[in-house]
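Visitor: Sequence plus predicted model, see below.
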Amino acid sequence: MYAPQEDTGLLTEALSEEPLPPGADVLDLCTGSGVLALTAARRGCRVTAVDVSRRAVYAARWNARRAGVAVRVRHGNLFEPVRGRSFDLVLANPPYVPAPGGRAPRGPARAWDAGRDGRLVLDRICHEGPGLLRPGGVLLLVHSSLSDGGRTVGRLRAVGLRAAVTRRCRVPLGPVLRSREEWLRARGLLRADEENEELVVVRAELVR
């Protein structure tokens, strides 16, 4: 299972600043070890967490039990386990790393690989996520600038949400990006002298 990284920390900061009443219904997509789900649960929210990895589901359940907080953890592909439900807040830290080759990722790579443009999962969230928000509900989504934050904002605005990049930070290239650095530079996603990537949090609200 993929250990929490800087993107999780950035999204946790955004979550900490989001005003949420006790009992708010929160969905944590691609929960991984459940860091964000546990953070929301400690604020008194009713939290559902989803991950496609069974190992992540078991880890999130164990971490919630050990922390003494209530989190419903479901195994499934993005929104499938929560069809027909709606939420006050949707959190998402999906796979977003551009990857060579056309095949869907398998094994541990499902936690980061997301097609040649890095948007295999992001575009699904932009398309389907707004339908799960209640009036006034918020989507908080983190990803790399390599997968085009402007495109994320544009897609969310196109479906009627008020969206903007609200947090940014630059981090050194990690092992996955280093391993495909030459390919990324050849595609123009990394400049020749660039040794960092920018992470962004997009906040999108369904205006009442």
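Guide: Thanks, I have the structure now. Numbering: from 1, shown residues only.
Visitor: Please make it C-alpha for all contacts and neighbour counts, starting now.
Guide: Fine.
Visitor: Spell out, range by range, the helices that occur in this protein.
Guide: Residue ranges of the helices in the chain, as given by DSSP state H, are 6-16, 35-42, 54-67, 122-128, 149-158, 175-179, 181-186.
Visitor: Just name the most buried of the ones you listed.
Guide: helix 35-42 (a mean of 23; mean count of other Cα atoms under 10 Å).
Visitor: before we move on, the earlier item: of the helices of the chain, which approaches Thr166 most closely?
Guide: Of all those, it is helix 6-16 that lies closest to Thr166, at 8.2 Å by Cα to Cα.
Visitor: What lies in contact with the closest one?
Guide: Residues outside helix 6-16 that contact it (Cα atoms under 8 Å, 6 or more residues apart in numbering): 35-36, 39-40, 93, 140-143, 167, 169, 171, 199, 201.
Visitor: Alongside the first one, take a look at this:
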Amino acid sequence: MPDSTAATSADDALLALLRRLEETGYDFVTPTPLTHQRVVRRPGLQEARSVRDVLGWSRPFREGVLPDDLFEALAAAGVLARDGALWRSTVRVSRVHGLLFLHSAFPTDDEDSVFLGPDSYRFADFVAAEIAEGATIGRLADIGGGAGVGALTAAARCRPQEALLTDVNCRALRFARLNAAHAGIPLAVREAEGLEGAPAGTDLILANPPYIVDPAGRTYRDGGDLHGGEISLEWARTAIPKLAPGGRFLLYTGSAILMGGRDRLQEELRRTAQEAGCALAYRELDPDVFGEELDTAPYADVERIAVVGCVITKPR
């Protein structure tokens, strides 16, 4: 599949937006969609009054709320939409581990939405905890990397000789490329499923796959069978042959814990690692997320959904 590297004037406008936000110390942490809904529905807060309201909370705004240079950058980038007499930005900007990230505005209902939220922060924390500051890395790859949170968090710590991010979403590839350019981190992006086209001998592979059963089948959310763990397992099976001797696969995902405490995803990942002669370390990072999913039919036999971190290491 081709690399998605072509820059446009709209890209230049988005980079100018990120530079200006950096200069002004912009900061925003993206919450869960449910929290977002609760906050923006509060009385008197439906219309934006600040830059954070526009680019963080995705509130509609009147001309004059944004400084002229930010409004012009959004207009030049083609990411402004009319909302009656008001405007809306179709992008958000959040800060994760000190880096700014473009991603999709709320609500993220479109099939090609580029999602960033609490999982992104936990993923970044997991990656940072597993990579020593200043470590030497040859090749790094991020599967289904979205806006680039995992790849850029890792690359900021270890400065790999080569870094590749793959995704099936062209909008995600564009945002990841721009986020990397703003951060000053070299990153190749490629439209591909999994590690298709990635070179063998990769030292570090990252993955934060979708892990919820989504009836709508949204790419960034639906993890398939195994109560949403199918993609996580498939990506592990794909990653292991691509690892260099001594290389590691860092998987951040969710696992549906069945009634009685059985963790089927852990069982399958352990079996996969053993069959490949690899070591596996597996731990729960958060014991209970997306509790509302337990009211749905696919989770009738599940007692909780845990966020887990899995490290598979290939022998030298």
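Guide: Yep, that arrived. Note that the coordinates shown come from a computational prediction; the quantities given were computed from them, not determined experimentally.
Visitor: tm score of chain vs chain?
Guide: In this superposition the chains share a TM-score of 0.81, using TM-score structural alignment, normalised by the length of structure 1; 192 aligned residues with a Cα RMSD of 2.3 Å.
Visitor: Farthest-apart pair in the contacts of helix 6-16 of structure 1, please.
Guide: Ala40 and Val171 (25.1 Å).
Visitor: Next, count neighbours for Arg264 of structure 2.
Guide: For Arg264 of structure 2, the neighbour count with other Cα atoms under 10 Å is 16.
Visitor: mind listing what it touches?
Guide: Taking Cα under 8 Å, 6+ apart, one finds 226, 255-258 in contact with Arg264 of structure 2.
Visitor: Can you select the buried ones from those in ChimeraX?
Guide: The buried subset of these, as determined by 16 or more other Cα atoms under 10 Å, is captured in ChimeraX by this line:
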select :226,255,256,257,258
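Visitor: taking the contacts of Arg264 of structure 2 one by one, which sit in strands?
Guide: 255-258 (DSSP state E).
Visitor: Adding distance to Ser9 of structure 2, write the residues you listed out as a markdown table.
Guide: Output for these, formatted as a markdown table (distance: Cα to Cα, whole Å):
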| residue | distance to Ser9 of structure 2 |
| --- | --- |
| Ser255 | 42 |
| Ala256 | 44 |
| Ile257 | 48 |
| Leu258 | 51 |
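Visitor: Work out which residue lies at the spatial centre of structure 1.
Guide: Asn93 (1.6 Å; Cα atoms, centre = their mean).
Visitor: Look up how far Asn169 of structure 2 lies from the aligned partner of that one in structure 2.
Guide: Counting by TM-score structural alignment, Asn93 of structure 1 corresponds to Asn208 in structure 2. Taking Cα to Cα, to the nearest Å as the measure, Asn208 of structure 2 falls 15 Å from Asn169 of structure 2.
Visitor: In terms of helices and strands, where is Leu70 of structure 2?
Guide: helix 68-77 (DSSP states H and E).
Visitor: Which strands and helices lie in contact with that helix?
Guide: helix 9-23 (3 or more Cα pairs under 8 Å, 6 or more residues apart in numbering; DSSP states H and E).
Visitor: So Arg85 of structure 1 sits against Leu132, correct?
Guide: Yes - with contact defined as Cα atoms under 8 Å, Arg85 of structure 1 counts as touching Leu132 (6.5 Å).
Visitor: Could you check which of those two has the larger neighbour count?
Guide: Taking neighbours as other Cα under 10 Å, Arg85 of structure 1 and Leu132 compare with Leu132 leading, 21 against 13.
Visitor: Just give me the match in structure 2 for that one.
Guide: Under the alignment (TM-score structural alignment), Leu132 of structure 1 pairs with Lys242 of structure 2.
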